[in-house]
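Participant: heads up, no residue letters with this:
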């Protein structure tokens, strides 16, 4: 029994000794004997018996805070501010464990006006700004990070009401971006976006995030920030175009087409969305090699033609749309012509009457498709050829339109020549005369188109 009592008394004596050292450290702090105060307090927090004393850790934060502001001392203790922050973190951790009632926590800091905490926040913030203004973005980022760490403690202690230090977070993101650390920039910008912060220029943060994750191939996260941007800045036209472009690059065709359907419902008068949707449908449905087309190729191509016609209803003078509509019809004619050429005599025998009938039907269908395509190509020529100056892509469109009109006329001429030859053999003079007139007309047109084709670059 005596032995146990003696041990308790020895423990009490030891604790009392360190309590005296804590009081001494406080006294030295009050007398501005900061080096001595630092020695005393470091001994207190290093001792096992007082390492869990929250008051000791707060006192240590105050001492190091004073050292960080003393021009004659801070050079010898370069990590003084870091020690303040570390001590404050330990202080809050111990207070949280010691007192279950939040109202009774952090009394020492509260009575002190949270001076140490505010000092360290202000110090890191000022240094961050100084490094930023000097274009030292790595050190700026380091200090802004520490500023935010301190802010988290301020918020946890309910000293500040807001959960996000928007300005510091913004500059941390900018510093990271300028320091070529995009992943860190994304973390800080992401906090701003997730808080749905809105201010002058903040729309660019949402755009940056959406594009950053698109480039990484993270479609879901990109869409998340695009959706947040659209929610906060609904009038900005960027979002719809961005989502469509991203799905075109990274998403599935099913998702892309569904998005187009939704966008067109929301923007029924926007001819660009209709045009781009038609192009995407056609790209998916058409391949020069028929064997490489998808099973639903016809449905896709027909839907593309429908969307392109709707585009032209909204904007009849849209050269691109006229060109693509003409190409769709022209390529359908080429497909039919390919089918026609595949019907050939086998083994030296002649074509059967049914085969001859089928070839004539297909020939007429080719001509029909080419005739349908021609007005669209002609519209391109009418729109662009009269302009004094064309952009490079407009020159290309005009030349393609003329080239296809030449090809169409040459094909129709070949068809008529075949018919004329057949009529001559049958001695049908009236038909021969009409065929020759039609051939002459097509040849004259072809010559005119060829001259225009050759003059595009010189004229424009």
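Facilitator: Happy to help now that I have it. Keep in mind that this is a model prediction, so the values were computed, not measured. Numbering: from 1, shown residues only.

Participant: For the rest of this, base every contact and every neighbour count on C-alpha atoms.
Facilitator: Fine.

Participant: quick one: what helix or strand has residue 117 in it?
Facilitator: Assigned by DSSP states H and E, residue 117 falls within helix 115-133.

Participant: List the buried residues in that helix.
Facilitator: By 16 or more other C-alpha atoms under 10 Å, the buried positions in helix 115-133 come out as 116-117, 119-121, 123-132.

Participant: Please compute how far that helix lies from its chain's middle.
Facilitator: In terms of C-alpha atoms, centre = their mean, to the nearest Å, the centre of helix 115-133 is set 33 Å apart from its chain centre.

Participant: Comparison target, given below:
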């Protein structure tokens, strides 16, 4: 019994020594770049359970297969060799999480060779514009360099080349979320220099598109800091809401999203109103109002009113509202004349108009009164703001003159409507004279 135990122990010792010798033989072949010979030993060893029971087997396989994948003579099998090398490396990491073997040459060559072969293959795809094929390769390159940085096998804190190329491949393959992930790592490290400005521009656009305003502000600020001469980073959320979109509906939704995030954004409120106004009252030949014009009109009025309330020193919202209501009043005047003509035609000489027709005329009169009053409110606000300004520009003088002229007309209308009310007539006459005098003094 003792003799048998001795023989088994001796046989096991020889077997272990044999496996160790095989690892050493493979390491030696790696060191002298005899990778074909090393592969033969690895392939033979992998058929042996004891050989492949240790992490050494997998890091050696990763090293040899990666080196062979990058050899031009193996071009036909390069993809398979690379994948097997990568799988072997992942198995090694699983078996030895602390990466202890990588402290020793040639084991540390494993991730380096893998990084090199995937980078070279990916770069070839980049040159040939094979974005979809190259992206997975560069994703592996980034993963490998991250691992090597963690294990202090990489000489820089960031693999800039791998990250930029991974981002480019993803961007060109329309995988913008993936591109943003890699570009963000570069931007967060404040990488700068020729060509890198576009990374920050991409992240600003992408963040806005994803409605991630915190990231939008972050990368816009970084771009401003690193590229202070660039006009791009001076554009704010409002500019992007309009500039990035093509259709009216998309522009409106973009501005409304800005206002959801920043309800007191004067610029977005004003621009939203202007956008709708220019659409509803376009001076382009053949322009047609959209089907939802009534809805847009309501939105425009409330938006301009909000802008006027947000900044009481700004003239434009009041000018737009004044112009909207005065034009509406002119249209109502035409409607009033048409209703009067219709009633006259329907009423026999000497007879009284029907109650229905009287009510119809009174409704138009009421709406006209209210519309003129709304125009008055906003034009007077604009007039007061113009009066406080010094050195008005030419366009501002013309705007002020128009405001004064319309206010004179509005008070004339109110004075005529106030028959039999001396106090109101006197008040409106005074205001009529005031604005007519202002109109006459503006040159």
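Facilitator: That came through, no problem. Quick caveat: nothing in here was measured; it's all calculated off a predicted structure.

Participant: pull the longest helix from structure 1.
Facilitator: As assigned by DSSP state H, the longest helix anywhere in structure 1 is helix 392-425.

Participant: same deal with structure 2?
Facilitator: Assignment by DSSP H gives helix 355-388 as the longest helix of structure 2.

Participant: Can you name every helix or strand that that helix contacts?
Facilitator: For helix 355-388 of structure 2, the elements it packs on are helix 316-346, helix 394-417, judged by 3 or more C-alpha pairs under 8 Å, 6 or more residues apart in numbering; DSSP states H and E.

Participant: how about the longest one: buried residues?
Facilitator: Going back to what we said before, that points to helix 316-346 of structure 2. 317-326, 328-329, 332, 335-336, 339-340, 343.

Participant: Burial check on residue 237 of structure 2, number of neighbours?
Facilitator: Using other C-alpha atoms under 10 Å, residue 237 of structure 2 has 23 other residues around it.

Participant: check contacts around residue 284 of structure 1.
Facilitator: Contact partners of residue 284 of structure 1, counting by C-alpha atoms under 8 Å, 6 or more residues apart in numbering, are 294, 297, 300.

Participant: Can you select the buried ones among the residues you listed for me in PyMOL?
Facilitator: The command below creates a PyMOL selection of those among the contacts of residue 284 of structure 1 that count as buried (16+ other C-alpha under 10 Å):
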select buried, resi 297+300
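
Participant: Next one: the spatially closest residue to residue 89 of structure 1 that is not a sequence neighbour relative to residue 210 of structure 1, how far apart?
Facilitator: Leaving out its chain neighbours, the residue that sits closest to residue 89 of structure 1 by C-alpha to C-alpha, 6 or more residues apart in numbering is residue 153, at 7.5 Å. Counting by C-alpha to C-alpha, to the nearest Å, the gap from residue 153 of structure 1 to residue 210 of structure 1 is 30 Å.

Participant: ok, these two, which is more surrounded?
Facilitator: More crowded of residue 153 of structure 1 and residue 210, by other C-alpha under 10 Å: residue 210, with 29 against 18.

Participant: all helices of the stretch 151-300 of structure 2, in order?
Facilitator: 160-172, 176-188, 197-209, 213-226, 237-243, 248-261, 266-280, 293-310 (DSSP state H, counting those that start in this stretch).

Participant: Among those, which comes closest to residue 77 of structure 2?
Facilitator: Nearest to residue 77 of structure 2, of all the helices of the stretch 151-300 of structure 2, is helix 160-172, at 23.7 Å by C-alpha to C-alpha.

Participant: Report the angle between that closest one and helix 176-188.
Facilitator: Inter-element angle recorded for helix 160-172 of structure 2 and helix 176-188: 150 degrees (by axes from the mean of the first three to the mean of the last three C-alpha atoms, to 10 degrees).
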